[in-house]
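> Got a sequence here, can you model it:
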Amino acid sequence: MTDDDGARPAEPGWVAHAMWWHVYPLGFVGAPVRPAEGAEGAGGTAVVHRLGRIEAWLDHVVALGLNGLLLGPVFASSTHGYDTVDHLRVDPRLGDEADLQRLVDAAHARGVRVLLDGVFHHVGREHPAVRALEAEGPGSPAAALFRVDRDAVDPATWRPGDPVPVAVFEGHDQLVALDHGSPAVEDLVVEAMTHWLDRGVDGWRLDAAYAVPPAFWARVLPRVRERHPEAWFTGEVIHGDLPGIVAASTVDSVTQYELWQGIWHAIADENLFELAHALGRHAQFLRSFVPSTFVGNHDVTRIADAVGDRHVPHALAVLCTVAGTPSFYAGDELGLHGVKEERLGGDDAVRPELAERPPGPQDLSAEAAAVLAVTRELVALRRRRPWLRTAVTDVVQVANPTIVLRTARDADAVVTVLHLGDGEVTVPAAGSRQVLAGTGVLAGDVVRVPAHGWAVLGS
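Take a look at the predicted model:
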């Protein structure tokens, strides 16, 4: 529970060892996400029990060395999951509450925590409260949930059929913004969070948290933590004063988009000074919270396309050796490709359907098998060094196309070398005595790394 002085409480102890496998459920299971011609939405009412397809991958998650399942939207919605129509009902395209409960129980049986995606900035146009607002006007009790433009409409003169001007999310007319100054919205969110925490989930990813006033979370989360003190909350924040947002909102963590940008863009552009700068910022954030780190998610181009296949291990090496609570986007460990485009359906390529069961060794290409092996190797390296979650990374040397990083806490340290050039390079080993992973060869106080190679070193 939040301290009496309003300070953010300490994270639950279990989070110190959490690493997530991030799934976009509707895409993963092959559910339709856009309406058929002439239909209002893709959701429909017929229940199709698809969540078992995610359950079938849980042993794969454990084999990766991960112990968290970060689920994208699973609640009833009209199309892509972020236009929610009922926070207390599982989307029928995925199944029903019993299916979700089985998934949660199966994950917990394997020691895997479950995080749900809370879309609490907005709801879909088909939400019953929006329909009531449109039918009954600004005088409707439902109006208490939304930011109705009272200067543009007079409840006394409104007539059925007249529009009700209401705020929307980032220009998307189908996503109606909630009024986060309203006690009714606060109650709605507290009810939704506690409903599913009561059923065993372990925490929440707060979608579009950057667009919600931090004071709203600061009112909601203490009420939720009062009943579920072991719940963990991470907010989607893509820009802004991250430490300030964390402090004011009392969330445990927020997404570290600056580091994501610093990793992939530095590698793609062969400008490793950009990565050095991002790591300096990362160290500043660590003074007040542990960021949620990633190199891929359901909203961005796949890492294999962002940096190229041969440099995927470089990106993963940084993710696994710098501080944070890391997540791995489902399929990245198999080297999947997908480019996000700014158009209708532009997310489809990064949210594909995956097989009903994980592929066996005989099903993998040599390239996919290599990415899977590297992912497992680096996650295992991270798993054996839980202190890395809060350790500070210093830049030992940077001169394009090579960077040497040292991440340390007290007497423990690992050194990460990335080389993007065509020829071999020799760089300082920074006190390391063995190669833990990668393609480097240790020679006394230096390490030789081949063209486009990488290495993680330790004592």
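> hey, let's count contacts and neighbours off CA atoms from now on
Noted.
> these two touch, right, residue 166 and residue 148?
Yes - Residue 166 is in contact with residue 148 according to Cα atoms under 8 Å; the separation is 4.3 Å.
> Helices of this protein, start to end?
25-28, 52-55, 58-64, 97-109, 128-136, 183-197, 214-227, 242-249, 257-268, 272-285, 303-307, 312-321, 366-383 (DSSP state H).
> Name the residues that touch the fifth one?
Pointing back at helix 128-136 there. Residues from elsewhere that reach helix 128-136 (Cα atoms under 8 Å, 6 or more residues apart in numbering): 85, 124-125, 140-143, 145, 160-161, 163-164, 176.
> Please generate a structure for the following sequence too, so the two can be compared:
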Amino acid sequence: MQREVPSWTSDAVFYHIYPLGLVGAPMANDFKSDPVERMAVLNDWIPHIKQLGCNALYLGPVFESDFHGYDTADYYLVDRRLGTNQTLKNLSQNLHHHGIKLVVDTVFNHVGRNFPPFKDLQLYGDASIYKDWFVGVDFTRHSTYGDKFYYEGWFDAYNLVKLNLRNPEVINYLLHVVAFWMDEFNIDGLRLDVAEIMDKDFLAALSVFCRNRKSEFWLMGEVIEGDYREWANTNMLDSTTNYEAYKGLYSSHNDKNYFEIAHSLNRQFGHHGVYQDLFLYNFADNHDTTRIASILNDVRAIYPLHAILFTMPGIPAIYYGSEWGIEAIKGAHDDTMLRPAVDVIPDVSNLPLYHFIKQLIAIRHQQPVLQKGIYKQLHVSNEQLVFSRETQDASIIIAVSQSEQQVDIGVHMEIQAGVEFKDLLSPQYQIFSSHNYLFINDVQPFGIRILLCVSQTR
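Model prediction:
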């Protein structure tokens, strides 16, 4: 039985929160303090998320861990620095009450050194019943931490102990964890950390398990390099992170070279696109990358960049604070600046970027063609890009410019004369096509046109 992609994802717009950072939790878990319900403050963010237009929340690691959440100590307990299981349960109920799906960050490739089965291995060594739960356990040499055995970590990070995902006991344990999360917290999906290096048989087993328990359950994997179809296919995951487009989005603006992002979009979603039927997870930044407001050479490019993000095929996402232009640069060995505490949501009433993103999200929700329409490239130059999204019932043309000057853009396309187009960003702007030609005039510096086909004369 093949896996069908959950129907809700075609209209999904994600808001991404890294909770340990946003709530200002202590950097280290002492594993003895009473739980502090810091995560309860996320309930206050729900009106902001909903007003922005997002209808799904990707919530970073929330379960008991050593430091940053990707070093799990207990999959069954919410991190005491964030609260209790009831804190997450209440948040989930509140999100669903407001029509917002909940997807949680899931770290099944590795665990922290305080994970109880690993502590058992430290205590009992070769006699531990958990010695086969981890990869590369070797009692003939010591670990870098002084353990009387060696084990594999996540690359060279030995505080992240690699789980043996080919061990049936480990598989059953992790599937039981997912069942518990479904039942206890009513989650709608998983974001799988470092999915690109996880055992594919395990991912297939996870897919079958989740599909059988909840048909509309969504699985998305973190994949930075490679053919996304290795992971996103009918037997495994529904989606992956779209790092190819992420890179093209910012560098095509920094280099004033729309040919880069145009090549990626055409390769992925064009007539012979390799990912035409996939809803990839698209983003401008996240908890692992420099903030988009900091990486752009010219901050004005943030507007056409987001216009592409919210009109290209796939599932768009906003990382908390980037909707009002938070800045942060990724450090060589420190990501904390990318995951800041936010004590108070700022007054967004006078923030142009916020209102522009809100407008783009509203247009996306209102126009099914932006959710499921095919992608066609119509025009590309260093400083202008024009593409369309089309279904049998509608057509939308997206034109962006990163020129310093006002420009006119002429587009040759298969269209009858007299077709009327209205700009969804500026409704007063209307143009009519001539035979096989569309003339888009007065595009302002770093400007955007989103043109909806209104009517057609015959």
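> is it possible to export the helices of structure 1 to JSON lines including distance to residue 427 of structure 1 and mean neighbour count?
Putting these into JSON lines (distance: least, Cα to Cα, whole Å; neighbours: other Cα atoms under 10 Å) gives the following:
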{"stretch": "helix 25-28", "distance to residue 427 of structure 1": "42", "mean neighbour count": "23"}
{"stretch": "helix 52-55", "distance to residue 427 of structure 1": "43", "mean neighbour count": "20"}
{"stretch": "helix 58-64", "distance to residue 427 of structure 1": "31", "mean neighbour count": "18"}
{"stretch": "helix 97-109", "distance to residue 427 of structure 1": "43", "mean neighbour count": "17"}
{"stretch": "helix 128-136", "distance to residue 427 of structure 1": "61", "mean neighbour count": "18"}
{"stretch": "helix 183-197", "distance to residue 427 of structure 1": "49", "mean neighbour count": "18"}
{"stretch": "helix 214-227", "distance to residue 427 of structure 1": "45", "mean neighbour count": "18"}
{"stretch": "helix 242-249", "distance to residue 427 of structure 1": "34", "mean neighbour count": "19"}
{"stretch": "helix 257-268", "distance to residue 427 of structure 1": "18", "mean neighbour count": "21"}
{"stretch": "helix 272-285", "distance to residue 427 of structure 1": "15", "mean neighbour count": "19"}
{"stretch": "helix 303-307", "distance to residue 427 of structure 1": "23", "mean neighbour count": "22"}
{"stretch": "helix 312-321", "distance to residue 427 of structure 1": "16", "mean neighbour count": "24"}
{"stretch": "helix 366-383", "distance to residue 427 of structure 1": "21", "mean neighbour count": "18"}
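> Let me know which of the ones you listed is the nearest to residue 205 of structure 1.
helix 183-197 (10.7 Å; Cα to Cα).
> what range in structure 2 does that closest one sit on?
The alignment of helix 183-197 of structure 1 onto structure 2 (TM-score structural alignment) spans residues 168-182.
> once aligned to structure 1, how far is that stretch on average?
On superposition with structure 1, the mean distance recorded for stretch 168-182 of structure 2 (mean Cα distance after the TM-score superposition for structure 1) is 1.1 Å.
> one step back: indicate which one of the helices of structure 1 is closest to residue 456 of structure 1.
Of the helices of structure 1, the one closest to residue 456 of structure 1 (Cα to Cα) turns out to be helix 312-321, at 7.4 Å.
> after superposition, how close is that closest one to structure 2?
Superposing on structure 2 and averaging over aligned pairs (mean Cα distance after the TM-score superposition for structure 1), helix 312-321 of structure 1 comes out at 1.1 Å.
> and that helix, which stretch of structure 2?
So helix 312-321 of structure 1 sits over residues 302-311 in structure 2, by TM-score structural alignment.
> Could you report the distance from the most centrally placed residue in structure 2 to residue 223 of structure 2?
Taking Cα atoms, centre = their mean, the centroid of structure 2 lies closest to residue 281, which sits 4.9 Å from it. Separation of residue 281 of structure 2 from residue 223 of structure 2 (Cα to Cα, to the nearest Å): 10 Å.
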